[in-house]
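Trainee: dropping a prediction and its sequence here:
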Amino acid sequence: MLDKTFNPAEIEAKHYTQWEQSGAFSADPGSDSLPYTIMMPPPNVTGNLHMGHALTFTLQDLLIRFKRMKGFDALWQPGTDHAGIATQMVVERQLAEKGISRHDLGREKFLDAVWDWKAESGGNIVKQLRHLGASADWPRERFTMDEGLSEAVRSVFVRLYKDGLIYKDKRLVNWDPKLLTAISDLEVQQKELNGKLWHFRYPIDGEEGRYIVVATTRPETMLGDTGVAVHPEDERYQDLIGKNVKLPIVGRLIPIVGDEYADPETGSGAVKITPAHDFNDFEVGRRAGLEMINVFDKFAHINENGPAEYQGMERFDARKRIVAEFEALGLLEKIEDHVHMVPHGDRSGVPIEPWLTDQWYVDAETLAKPALEAVETGKTEFVPKQWENTYYDWMRNIQPWCVSRQLWWGHQIPAWYGPDGEIFVEESEEAAQKAAAAHYGRDGVELNRDPDVLDTWFSSALWPFSTLGWRGPGDEIPELDRYYPGDVLVTGFDIIFFWVARMMMMSLYFMKEIPFKTVYIHALVRDENGQKMSKSKGNVIDPLEIIEEYSCDALRFTLAAMAAQGRDIKLATSRVEGYRNFGTKLWNAARYCEMNGAEFDRAFDPLSCNLKVNKWIVGKVAKATQEIETALEGYRFNDAANAVYRFVWNDFCDWYLEFSKPILGSEDAGAIEETRKTIAWVLMQILHLLHPFMPYITEELWENFGGKDAGLLISSGWPTFTDAHIDAQADADMDWVIRLISDVRAVRAEMNTPPSVKAPLYLSDGNDEIRRRMSENTDLISRLARLSSLEELSGEMPKGAIQVVVEETTFVMPLGDLIDVGQEKARLNKEMEKTLVEIEKINKKLANESFVSKAPEHVVKEQHDRKADFEGTKAKLEEALARLADL
């Protein structure tokens, strides 16, 4: 016997262990079934489950469970990313607590410490994914620094280098002066700060008393200025283009150049150009052939290229001194308050520096061409389609990809330097020594390995094929042939360029085939007011806490039900609570089945049903199955979730179980037997349809109802139906009965008719079909609509009758003698007055321009939503008053 309530925590632990031990998550390379592959976006090994993870992994798990039940050989390939900077910082902080730095340990011992940490604490995120119900093929779990994946990384680097697609160059990078490494754009966080805009006068060489004014938010970089740019068509400066200014403090002459980067409408129209310390200036400098002078060292202190008195000075101290010196020289025109965005390292929290340095680059422009063509021709499709524009924008304007990082944790670059700086790029030191011997004509050449490691995105770009055993070109791997390319990638929009595009580039270059057919881009999970979750705002919702309070099933169903394509999820705990109640509703329905002797009979054929109500529910099962399946195939997760919700809550629980009560309470043994079997059969179909969304409660109920030889629900097949399962007559008749009962209930509620009071209902006009439906279902309608009688009207219209119109048929319900009409009108009018007052208040607020423009967006939206709710109430009250008008 089922307990009165179910215990999610107990059920979740029990079934997850059971699933995993049974091998239910495993793909079967020897299977004759069609393969279906999802590559898990590898979470950082340092990570903890957040709501974004919960969404993406719920959707992937939903798909993999669905496809598994559909009979596919489903592989959900799991793994984690070594997360270079994040992991190194974690271990360095732990060492710092003991007063040790990584330099004290040296590279080899430090890496040992990182591996030790990874073995102890690096698997938390995987444990948390299990807690979410993720049914990945865990024995296949990979790590981006596994030996096999490391071999693939070395092979790819060497091949790209020898093909001329990886090279060393001196270019600007995002430099973190605290972590002392280049970082990717994704690791740069833009922060809005209140700053200053300093206007400096640069003297025109040879023209005493003439200046050109430039404005800057970073005075310290002026030590590296090598030019001033003006727009070539700016009439104010036509005579200055080609002349020089004398750079204050430094004293060198720098040219005035014409370049469209300078905006005549902004400031003075003239901009200082520091090619070594600004990305835009770098491009101007290249176009104009300007010198690139780096004035910072790796700590962002002034280096040997600055004036002697500035050398060694920290950048912001140098800023203060430069401003003071300009003022003393009479060259500081003005200082303005200025709000601007300043890039910071997201890990270190310090302002990053665009810094000119030698780094390794990938020729992304060349690799991007086939990756662009693959999406343009539809070989890979984005869902929703509009994200293709983001992809195109990145790929058509792609810049060289800086892949070197000045870290110790990561894939060390397989490059060795000879005594004269000659570079030998090989997969091993032994191969590099052979290459050096051939180059220098002698053995035993001393080589030094490049100390840098590769950008984390480099190894994760190989994820679709390296995880399947690929270690280098020419590998023949059966599992790679079977499971590559993947079917769908589920990920967030923020890494379309950083990860999706790079997987496309690498896969097409090395595998000559796209890595996945579909890229499903999910939206952001925000708080209930539409605000982005952040610790500083205090609005972060922890998925693990939600699971503990409301159950894993409730969270999963909530995320699926709200995952509408292209629309952010506004998550409120009240929604999760609501879907927990949905689980409770299902549990109680199962208890009803159990208490009424409904046992699942595998031999039962739903096509054998004779009772109309049973034929009707069988048809509803078939329709719901098709609707859910079609929605999932189209990645319309919210439509699929809402379809199963409507069917379970409305069709099954609210209507069918109510329809079954008089049958089960009758003395018709045949009808009782058929209905018991139908109820149990429908419940079992529900468990199948709902399993991908709510795996735990469905598996628990299946265990109780499926029978001893049923096996696990996770491994059972998806229901299949034909048109024969839908009885059009039964469907039309019972849907009509439901509409009539619903409309009568609505009228009774509007009229405030006490539930205990039964009222007669008369058919005022109707055809033979309506009469038949009414006659065949009189008892059922009367019972559920709380009617004292249901018959065709003969004679005059009863006094105090209210009309109930169902489609084109009119029924009348005499309520004049059952309610106090005067009192009811007074109550409705009072409610109307309150409603109108509230609408007026909201209208005044929304008419206030100051409120609309200054209030947060979610506050304004809340007022619009409240107004819509009150307008709906007003319409209902008007309808109720209209019904009473003639009484």
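Mentor: Arrived safely.
Trainee: rest of the way, CA atoms for contacts and neighbours
Mentor: Will do.
Trainee: tell me which element residue 586 falls in.
Mentor: With elements taken from DSSP states H and E, the one containing residue 586 is helix 573-595.
Trainee: residues in contact with residue 250?
Mentor: Contacts here follow CA atoms under 8 Å, 6 or more residues apart in numbering; on that basis residue 250 touches 223, 306-307.
Trainee: oh sorry, the question was meant for residue 492
Mentor: Taking CA under 8 Å, 6+ apart, we find residue 492 in contact with 56, 521-524.
Trainee: what helices and strands are in contact with the longest strand belonging to the chain?
Mentor: If you go by DSSP state E, the chain has its longest strand at strand 188-203. Contacts of strand 188-203 with other secondary structure elements, assessed using 3 or more CA pairs under 8 Å, 6 or more residues apart in numbering; DSSP states H and E, are made with strand 211-216, strand 244-246, strand 332-345.
Trainee: can you give me the distance of residue 299 to residue 314?
Mentor: Counting by CA to CA, to the nearest Å, the separation of residue 299 from residue 314 is 8 Å.
Trainee: here's the one I want to compare it with:
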Amino acid sequence: MEKTYSPHTIEQRWYHIWEASGYFAANRQGPSYCIMIPPPNVTGSLHMGHAFQDTIMDALSRYHRMKGYNTLWQAGTDHAGIATQMVVERLINAEGKSRHDYGREAFIEKIWEWKEQSGGTITKQLRRMGSSLDWDRERFTMDEGMSKAVQEVFIKLYEEGLIYRGKRLVNWDPILHTAVSDLEVLSEEENGFMWYMRYPLSNGKGYLQVATTRPETLLGDAAVAVNPNDERYQHLLGEFVDLPLTGRRIPIIADEYVDPEFGTGCVKITPAHDFNDYEVWTRHKHISAIVDLPHGGLINIFTLDAAIRDNNDEYTLIPATYVGLDRFVARKLIVADLEALGLLEKIADHKLMVPRGDRSGAVIEPFLTNQWYVKVAPLAKPAIDAVESGAIKFVPDNWKNTYFEWMRNIQDWCISRQIWWGHRIPAWYDDIGNIYVGVSEADIRIKHALPAEYALTQDQDVLDTWFSSALWPFSTLGWPDKTPELAQHYPTSVLVTGFDIIFFWVARMIMMGLKFQGEVPFREVYIHGLVRDAEGQKMSKSKGNVLDPIDIIDGIDLQSLIDKRISGMMQPHLAQKVEQATRKQFPDGIPSFGTDALRFTFASLASTGRDIRFDLARTEGYRNFCNKLWNAARFVLMNTEEQDNGLGCIDCSYSAVDLWIISRLHQVIATTTDAIDHYRFDLAAQSIYDFTWNEYCDWYLELAKISLQSEDEALQRGTRQTLLKVLETVLRLAHPIMPFITEEIWQRVAPMTGITAATIMLQPYPVSDADLINTAAINETEWFMAFILGIRRIRGEMNIAPSKPLNVLLQDGSANDRQCISNSLTYLLKLGRLESITWLTNEDIAPESAIALVGDLKILIPMAGLIDKSAELARLDKEIQRIEKELPRIEGKLNNPAFVDKAPPEVIVKEREKLADYMSTLNNLINQQTKIKLL
């Protein structure tokens, strides 16, 4: 083995071997274990959430593959309708053209060309993460088989009356000219204003005051609402106000939605441009007929661009001065006109949540349009029953409550999008508005006996990307055809996903799976938390705290990191802030850590359901763990290569520490297996780490050196055999989390244990054997370690050099202590650097000594000649004084309101941690000082 562990020299080499050899394929015997990858966007690149999630899925896949399951981790990507169309539109815009210049078919061809050339970034990055996906079965949500499945589902749901077309409010992106889902809307707090406006009472007896953050929407108001229990306004119920600037009268209505304690207790109702107002108006729409409001009160004032639209009837009465103006330009003019009429009460600063399209950055408008919908309620009931019955289990269990809350209050699902890239809706219209749904126009003409000259036009819209994703668990396996893969792997075993898409994806897959397969799509849903930064903040480009997992693997210099973070920012004015944050956080850039260290970090943080704070300091620690494992392997190989390693256990002798490390190994196997089975990857990682670093490397390797130096050849053989077998087992134990380093080392170690297989990833996962757990060896070795730690603690507290030989006195020990001393005397003398061990009798008077305890046994180390008491007390006193000078400065900062109120949260956290460290160090120094004074 190379002297230095270098992940880059091994990672890509091994991944190529694994993939080329077909080790990821689900073509083996054994029960099925299947995970469907949440299909990443074809336009996307790997972010920390992906990397975390994929580490968990890969660990589960590798674990079950080693456990003998026929394991399928299904690969695939999503066509990402809006995102992909935007990418290609930018490319052709650079040519001075638009998609309309190409036309629909040519533009779609252009997208397919781009997809083939540039659309695989994230799949390349998944390979860098070591993801053992079955790439030979890779699917794409727009491939032929998936398109066939999507079309069949749409037609069947339509024929059953579960898909319909209707006019309702949607999230409208005025830049992209399409409806978007809630998941594609990012709402962040921004500084804005609240405008307080006067609506004159039609009876001439005053006015009502309403407040709004969108004054331009008053043009579409249908009513003013008050709470029915608000005594201030009860006498006005049934009255009207004159809507400013429009010449329209609108009613005053009562609704429980209004909070009488908020503002004036009067709320303007704009049903066509606010989701809450739409629900209010739905409860009162009968009033429209009474007061003769246009369009039933659903008055749309915007064009597709979110400009003020022209009048299209005599009742809307939008003043011509506003028509054609952008909504924000119109806002200023409307406010000025209100002020001129004396109808503007005041303008107040106001922080508000502003919804923006995640792709365009445009402010989203609630917009009334014709869209296609899935009638969800009939599909939701069996999906609720599946979780209530336990057919599907959420991990952690509490997430089922979130699922139930959504499912029991579910609204019909808008599935149409006004773009070109996606599954085109299989619906055609004739000239009088009749709808025909079918596989193709030709099939429709045959089915309905429509002649060739009868004009039909296909719907221009495409289906929401989530529609095809909802079919993912069975469409990827070949449905609607009855394939062997579908029979073998459906239902799948577990879905690994974040809580933010329980409704958008998880619930919809459950509904569609039950509807079209008659079975749940997966048995368990493992919900993981979000990856946050070290201070617990959500990772955001605008905050400058986003990390790219590939940068952590490969390393990146400071300037390249800055350039990467500010390129293509949605809010360019924040670039300077992001650059400053980056320079502060990573003054030297990010060093290279390798994939295994990053994966182990993710696993160590993966406690069920909690958000994780990602700190590169932990990754550095696990990079050191990789080094530790590498160096341990080099030690083992240097001491076992070309040696008699006792294969077959012929003529071997085993010390208590050999039996102890084997016993502990089998205990750790049981702990690790149980942790993975229960999705506690944090506990599995901790178990592997503690055993490998603390017990195998720090204790056993040191003790093995002593055995290897003995003159007992049988003991040497037993120790060499134990060194190899334990290491080989640890490599298999850690492989699902750290695949690359374990494979590289295993290739050198396995042949020396008699194993001739080609790869670690198809070897059996370790199984705990209770017969190999030797309690007596564990107790004796733990006693020995406590003894050595007692000696080391005294050395540390008394500032005695580790190399200084010590004479040890023992007092008050039991018969068991005496037996343990006798059994481990050689190890004690050599590892403890002891010159002698002497038992004191009851009559002996102990000299001035430092004391450590192992149970009732006293370990005494006489201090005479070991330390200069006066010099040591002076050293401790100087260190105590230094810390006592620092404490008031830090305490003063933290007690100063000006500092606490203004300093960033992460700075305050660091100051508090520093204070705690100083206090702990001070207490330790005072304890040492006291002990030395008592000598």
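Mentor: Nice, I can see it. Since the structure is predicted, the reported quantities are computational estimates derived from the model, not experimental observations.
Trainee: just give me the closest of the contacts of residue 492 of the first structure to residue 643 of the first structure.
Mentor: For residue 643 of the first structure, the nearest member of those is residue 522. The distance, counting by CA to CA, is 19.9 Å.
Trainee: just to revisit the earlier point, mean shift between the helix holding residue 586 of the first structure and the second structure?
Mentor: When the second structure is superposed, helix 573-595 of the first structure averages 1.4 Å from its matched positions, counting by mean CA distance after the TM-score superposition for the first structure.
Trainee: any buried residues in stretch 812-822 of the first structure, and which?
Mentor: 812-816, 819, 821 (16 or more other CA atoms under 10 Å).
Trainee: could those residues go into a markdown table alongside secondary structure and distance to residue 323 of the first structure?
Mentor: What follows is those, written out as a markdown table (DSSP: H, G, I helix; E, B strand; the rest coil; distance: CA to CA, whole Å):
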| residue | secondary structure | distance to residue 323 of the first structure |
| --- | --- | --- |
| 812 | strand | 88 |
| 813 | strand | 87 |
| 814 | strand | 89 |
| 815 | coil | 87 |
| 816 | coil | 88 |
| 819 | coil | 85 |
| 821 | helix | 84 |
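Trainee: out of those, which is nearest to residue 745 of the first structure?
Mentor: Nearest to residue 745 of the first structure out of those is residue 813 (CA to CA; 11.4 Å).
Trainee: ok, back up a step: and the helices and strands packed on strand 188-203 of the first structure, which is most packed in?
Mentor: Neighbour counts averaged per stretch over those are highest for strand 244-246, at a mean of 21; criterion: mean count of other CA atoms under 10 Å.
Trainee: what's that strand in contact with?
Mentor: For strand 244-246 of the first structure, contacts defined as CA under 8 Å, 6+ apart pick out 202-205, 252-256.
Trainee: aligned partner of residue 90 of the first structure in the second structure?
Mentor: Residue 90 of the first structure maps onto residue 87 of the second structure when the alignment is built from TM-score structural alignment.
Trainee: are we agreed that that match is in a helix?
Mentor: Yes: residue state for residue 87 of the second structure (DSSP: H, G, I helix; E, B strand; the rest coil) corresponds to a helix.
Trainee: host element of the aligned partner of residue 267 of the first structure in the second structure?
Mentor: Aligned against the second structure by TM-score structural alignment, residue 267 of the first structure finds its counterpart in residue 263. Following DSSP H and E, one finds residue 263 of the second structure outside all helices and strands.
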